[in-house]
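S.K.: Below are the sequence and a predicted model for it; my questions follow.
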Amino acid sequence: MLPTELLIHRQNGETIVPKRLNIDAKNLAVANELIICFQEALGNTQGELDRQLSELEGDSPDYRLKRGLAHILKSSLSTFEVVSPLEPPELRERVFALSAQSIPSPQASGATLNILADKLSQELEREVLPSQIQAGLYADLAENRILTQFDGITPEDLLHRYNLSQVQGVFYRASQITLNAHRNVPGEYKLLFRYLKLFQLMAYIEGDADHGFTITVDGPTSLFKPSTRYGLAIAKLLPALLHVTKWSLSAILQNRDTYTGTWKTGRFTLNSDCGLVSHYPPGKPYDSMLEASFADRWDSLKSDWVLEREVDLIPIPGSVMIPDFRLVHPDGRTFLLEIVGYWRPEYLQKKFSQVRRAECDNLILAISERLNLEKAGVNLKDVPARIIWFKDKLIPKAVLAALD
């Protein structure tokens, strides 16, 4: 996504209109030029890349466009690494300590590098050159990091990413979003709700899978104070929404006027015919490493119980619950498993409220011991579920014990 200073929006009355680039020859040429710049910068420092990008910008009036495209390439598709024989602070300490034993001079500096290079070659059991030590001394500065990997992207895909990022920026200051997910394939709903959960968004959900859902998401400015971080979480939901076939949304925005400093209310609408292209994969197997780790352990377990990932939606008033797993036995018994890992107090309250309202008599809750449920105001005495406690990892044998 783009930082605020690279967003280009205009306001038509109360309606916010983000910048959208045409996928035409002119813009494709600009995108291609920047991609080539990054490809040729492989193995060079970030500082050298920034100088090349500055030359490409020149004094062009569309510098914000080029800078925005370059930001996407740098932040999402590039890997910069510290390349040094040792961690730079330790390397500096070794060099300065050795240098202090002689009178400063160009000859002494060269001798110091040669001596340390020999020592490090022996310690690390590989050849270390004096030039590598010299380059590694301040390799931890941002401008000295080395571009070690650049993921390929087509100019057309880069322009799509730019257009999506401009629209995402609208939601940084959203106070409320109302999303209508019309009748769709059930799997699309699941994907959308899983992303709501993944990005820890507070949502009120009405409807059902047969008729569609209305989802009201509280934005960052509806909290006690505006939170750009929460606004970023809302913006991250948009690429997931693009995988839903038919939807529409409306947002109320709070933007500060550049000249007067006063807050102005804006509005923004979008629907499934918007033409934006998502870079998110259509689906992902697990929402967290904790779930993936548990599933891997279960696969190696010899048990009649079968672990299933695809679980039906459980409609409850004001929301919908999607358990993480279903456990099925050949004799027909079925249990649902929900893993409660690290969440904010608001989410813990919401999660256990969902459990109570779902009224499932076959639900198992696996709860991390690291959670402070008492501080979050959660009382487990009236929770209608079997409860398992775990520390860092959920052990399948503990779940089996609860099943039996």
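M.R.: All right, it came through fine.
S.K.: From now on I want contacts and neighbour counts done on CA atoms only, so please keep to that.
M.R.: OK.
S.K.: Tell me who's in contact with the residue sitting nearest the centre point of the chain.
M.R.: Centroid-nearest residue in the chain, with CA atoms, centre = their mean: residue 236, separated by 7.0 Å. Taking CA atoms under 8 Å, 6 or more residues apart in numbering as the contact definition, residue 236 lies against 168, 199.
S.K.: And it, how far from residue 227?
M.R.: 15 Å (CA to CA, to the nearest Å).
S.K.: what does residue 395 give?
M.R.: 37 Å.
S.K.: How about residue 40?
M.R.: Applying CA to CA to residue 40 and residue 227 gives a distance of 38 Å.
S.K.: swap in residue 124?
M.R.: Taken as CA to CA, the span from residue 124 to residue 227 is 47 Å.
S.K.: measure stretch 149-156 end to end?
M.R.: End to end - CA to CA - stretch 149-156 spans 21 Å.
S.K.: for that stretch, which positions count as buried?
M.R.: Using 16 or more other CA atoms under 10 Å as the burial criterion, the residues of stretch 149-156 that qualify are 149-150, 155-156.
S.K.: can you check stretch 166-186 too?
M.R.: Quick answer for stretch 166-186 (16+ other CA under 10 Å): 166-184.
S.K.: Make sure residue 224 is indeed in a strand.
M.R.: No: Residue 224 is assigned coil when assessed by DSSP: H, G, I helix; E, B strand; the rest coil, not a strand.
S.K.: That one: how many residues sit nearby?
M.R.: Residues near residue 224, counting by other CA atoms under 10 Å, number 7.
S.K.: for the stretch 51-200 of the chain, what spans make up the strands?
M.R.: Counting by DSSP state E, counting those that start in this stretch, one finds strands in the stretch 51-200 of the chain at the ranges 78-81, 146-150, 174-181.
S.K.: putting a second one here so we can go through both:
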Amino acid sequence: MEELDEALRKVADAEPNRMQVAGFIKLLRDRCEIGTAPECDPAALRAEVFRLATQQRRALGIREPFHRSAVIDACAARHHCTPEQLESMLFADLPGAQLLSSMQPITPIDLLHRYNLALAQGILLRSTQVTIHLVPTTATRIRQLIRAMRFRRLMFQITGSAQSGYEIVLDGPMSLFESTQRYGIQLALFLPALVAEEGWSLKARLRWGKERKEAVLSISDQDGFVSPYRKDSTELEEISTLVESFSRLDCPWSVRRSSRIFHLQNQSLFVPDLVFEKDNKLRVYLEAFGTWNRDAVFDRVQILQQELGERFILAVSKKLRVSPEIACDDFPLRILVYGSAISAHSVWRLLEDIVKDV
């Protein structure tokens, strides 16, 4: 890879707009698969060579010289290769020595589309708030966007209806006290999901430059953005794992992904992840809450205190340090705090607890 990197540096240096060329190179590098030779384990090979060298040094007399070539020759014979091949494999895992094994092809126009989208994604890393407006649309479409935002664990509020259109307000990374870079990357990765839709506009408030001056980014579906987004790849791992593990339980409850949208009194929306059903009459909805801000959990509990006529479970990551006691026993809502995964047995116990007085 050293030869390739050097050639790319020469290409960038020869162009007047060096930063733009560097952006294209970054996108192309991201499409490359780079690694060591498949038959080679450089770390194990180095350990073997160093071990043999140590043994030979200890066996030498005080005036006897150490011959590095003898160690290389002996190891090469063990691995049925030439000393030159062994030398090339010793440090094959270092960045400069790695091999370009393959690259996903891309046309020039597609590369230009990716570049334009990446520019907008980079700007979102400096945002404090992002507001999205959607023209009147179907419930299926809005569920897809909500699913994509949840997949990226974004903090958002959504209001509106299928008849009047929707407004989505997302917290930007520059509004957080910690994990701003991680959250910003997730926000940037959400943008292709939005761009894949029609009838949208986005306005982002920014803190720009070293002085963090206020600025605004305004883009829409009329700006020619093209998305590589696939709609079949946006579900939280916690949800897919829970569906799989719960379906294996021998219990009277069934589980499926929820398609229902709850319209709340303040015109905001609540879209659960899953719905559990028993005897075709008992129903409990679950939302997985893996966000960056624990205050959002308290806001959700307050919202669900409205009379929605249903029962709910909020599954909350223990990283948010939320107590299950924030949900009152006399209210049809339970908090389930989970670690790396949502326990199917814990959900079953909560389901029975919620409906025990029905």
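M.R.: Cool, got the structure. This is a predicted model, so every value here is computed, not measured.
S.K.: Contact partners for the residue mapped onto residue 241 of the second structure from the first structure?
M.R.: Applying TM-score structural alignment, one finds that residue 241 of the second structure aligns to residue 293 in the first structure. For residue 293 of the first structure, the contact set (CA under 8 Å, 6+ apart) comprises residue 393.
S.K.: which of residue 40 and residue 227 of the first structure has more neighbours?
M.R.: Using other CA under 10 Å as the criterion, residue 40 of the first structure and residue 227 rank with residue 227 on top: 16 against 12.
S.K.: element containing the residue nearest to the centre of the first structure, please.
M.R.: Secondary structure from DSSP states H and E places residue 236 of the first structure in helix 228-241.
S.K.: Now do the same for residue 254 of the first structure: its match in the second structure.
M.R.: Match for residue 254 of the first structure (TM-score structural alignment): residue 207.
S.K.: Return the mean post-superposition distance for the host helix or strand of residue 300 of the second structure against the first structure.
M.R.: Here residue 300 of the second structure, judged by DSSP H and E, is contained in helix 295-303. Following superposition, helix 295-303 of the second structure is found to deviate from the first structure by 4.0 Å on average (mean CA distance after the TM-score superposition for the first structure).
S.K.: Need the residues that contact that helix.
M.R.: Here helix 295-303 of the second structure has contacts from 155, 264, 289, 316, 322, 326-327, using CA under 8 Å, 6+ apart.
S.K.: Show me which of the buried residues of stretch 149-156 of the first structure is closest to residue 282 of the first structure.
M.R.: Using CA to CA, residue 156 comes nearest to residue 282 of the first structure of these, at 19.5 Å.
S.K.: The closest one matches what in the second structure?
M.R.: Match for residue 156 of the first structure (TM-score structural alignment): residue 109.
S.K.: So what's the residue count around the residue mapped onto residue 134 of the first structure from the second structure?
M.R.: Superposed on the second structure with TM-score structural alignment, residue 134 of the first structure falls opposite residue 87. Residue 87 of the second structure is flanked by 14 other residues according to other CA under 10 Å.
S.K.: separation between residue 87 of the second structure and residue 334 of the second structure?
M.R.: Counting by CA to CA - residue 87 of the second structure and residue 334 of the second structure are separated by 62 Å.
S.K.: Can you give me the first-to-last residue distance of stretch 244-254 of the second structure?
M.R.: 11 Å.
S.K.: Ok, stretch 278-292 of the first structure next?
M.R.: End to end - CA to CA - stretch 278-292 of the first structure spans 24 Å.
S.K.: residues of that stretch that come out buried?
M.R.: 278, 291.
S.K.: check contacts around residue 287 of the first structure.
M.R.: Residue 287 of the first structure neighbours (CA under 8 Å, 6+ apart): 194, 198.
S.K.: nearest residue to the alignment partner in the first structure of residue 135 of the second structure other than its sequence neighbours?
M.R.: Alignment note (TM-score structural alignment): residue 135 of the second structure maps to residue 182 of the first structure. Excluding the flanking residues, the one nearest residue 182 of the first structure by CA to CA, 6 or more residues apart in numbering is residue 212, at 4.4 Å.
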